[in-house]
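# Got a predicted structure plus its sequence, pasted below:
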Amino acid sequence: MTRNVTGHSGDSGGDGRDRDGEGRARNARPRDGLGRPLPYGAPGVARQPEGVVRGGEQTVREAQRLLDAGMPFHAHEVFEDAWKSGAEEERELWRGLAQLAVGLTHAARGNAVGGARLLRRGASWVGGFAGADGVGPYGIDVAGLVAWAEALAGRVDQGVDAAREAPRLLGA
């Protein structure tokens, strides 16, 4: 996406907002690892491409890579793609995982109240996918994630480092 002289990209919209190639409003500012906007021209972290269709195992693998790198905002986008493109019966799982990742994002940004709320909401959605052994689809450690989210939600006001606090999606 390129920006024109008036401060917005493309020639559609006319409202001064950045636009993607299809004319949809989309902020073109670079982002940091937690998805926070940086000034135009600053080096940022590459965004996750949107609308990528992955299988469940590939989604979990890519999201774990991003979580381990301290980029839960980007992991959230991977889960969001699965939520939007996956099988109907798994949408709540992916939505819950996206909420956990964005909850970690908010907690790491210092938004303790929002982070705790999102962590608890995500845990409630994901929790229903646990089998008798606590494991869900694709080997996801549902019981472990729920416990992690509840514990982190209880202490987000103490400060959170996204990379150190990253959950293990597949357990130990």
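Everything's here; your move.
# Only C-alpha atoms from now on, for both contacts and neighbour counts.
Noted.
# and stretch 37-52, how far apart are its ends?
22 Å (C-alpha to C-alpha, to the nearest Å).
# distance between that stretch and the chain's centre?
Taking C-alpha atoms, centre = their mean, to the nearest Å, the mean C-alpha location of stretch 37-52 is offset from the chain mean by 14 Å.
# adding another structure so you can compare the two:
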Amino acid sequence: MKERDRDGEGRARSARPRDGLGRPLPYGARGVERQPEGVVRTPAATVTEAQRLLDAGMPFHAHEVFEDAWKFGPQADAPLWRGLAQLAVGLTHAARGNAVGGARLLRRGAGALAGHGDAYGIDVAGLVGWARELAGRVEAGEPVDAAAEAPRLGGRPGRG
């Protein structure tokens, strides 16, 4: 039986490299650098780093940044960051060609964010509209390019 990959603290964590959409690659392949886990950032730093990753077509990695904010930031902000993480994962699935999972997570994230007002410069209402519109296009079979569809967290969401 193969020993599981572990991180420096002994937790199970795959050491396989990943591509920009978070798909595992074969051991030894050249992948993109993974986001470190458990990084505590200010809300502004979270938004900046997540936007950089979204713009680079790496929504899976942006989701990890949002996940850190939801798990290690103030509990009152957790629903906001969790909803944003769901949008990033929805975009990831859509870009991977998983229309059902992509649309489902985009709609779930939009629903989670729908009751929130703007916070930390994030255009929550605009993101909700972007996610619902993209979910409809994904369900209609439109291919999705993660970088081209990356939302703007502040200001006008989407590239279209």
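Done, it's in. Values in this document were obtained by computation on a predicted structure and should not be read as measured data.
# Superposing both, give me the TM-score.
With the length set by TM-score structural alignment, normalised by the length of the second structure, the two chains reach a TM-score of 0.93; 154 aligned residues with a C-alpha RMSD of 1.0 Å.
# and Y27 of the second structure, what pairs with it in the first structure?
Under the alignment defined by TM-score structural alignment, Y27 of the second structure corresponds to Y40 in the first structure.
# Neighbours of the nearest residue to its match once chain neighbours are set aside, how many?
Nearest non-adjacent residue to Y40 of the first structure, counting by C-alpha to C-alpha, 6 or more residues apart in numbering: R29, 5.3 Å away. Using other C-alpha atoms under 10 Å, R29 of the first structure is surrounded by 17 other residues.
# Name the helix or strand for R29 of the first structure, please.
When elements are defined using DSSP states H and E, R29 of the first structure is found to belong to no helix and no strand.
# Might you report the residue contacts of the aligned partner of it in the second structure?
Matched across to the second structure, R29 of the first structure falls on R16, judged by TM-score structural alignment. Neighbour list for R16 of the second structure: 24-28 [criterion: C-alpha atoms under 8 Å, 6 or more residues apart in numbering].
# Could you do Q99 of the first structure as well?
76, 118-119, 121-122.
# before we move on, what about R104 of the second structure?
Neighbouring residues of R104 of the second structure by C-alpha under 8 Å, 6+ apart: 90, 135.
# Tell me where the first structure has strands.
Under the criterion DSSP state E, the first structure contains no strands.
# mind checking how far the helix ranked longest in the second structure is from the chain centre?
Ranked by residue count, the top helix of the second structure under DSSP state H comes out as helix 78-96. Centre-to-centre, helix 78-96 of the second structure and its host chain are 4 Å apart (C-alpha atoms, centre = their mean).
# State the span of the first structure onto which that helix is aligned.
Using TM-score structural alignment, helix 78-96 of the second structure pairs with 91-109 in the first structure.
# ok, and what's touching stretch 60-70 of the first structure?
Under C-alpha under 8 Å, 6+ apart, the answer for stretch 60-70 of the first structure is 33-34, 72, 74-76, 78-79, 101, 138, 161-164, 166-169.
# In ChimeraX, how would I select just the buried ones from the residues you listed?
Selection of the buried residues among the contacts of stretch 60-70 of the first structure in ChimeraX, burial being defined by 16 or more other C-alpha atoms under 10 Å:
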select :33,34,72,74,75,76,78,79,101,162,163,166,167,169
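# out of the contacts of stretch 60-70 of the first structure, which are inside helices?
Residues of the contacts of stretch 60-70 of the first structure located in helices (DSSP H): 72, 74-76, 78-79, 101.
# Of those, which is the nearest to G144 of the first structure?
Sorting these by how near they are to G144 of the first structure, with C-alpha to C-alpha, puts A101 at the top with 14.5 Å.
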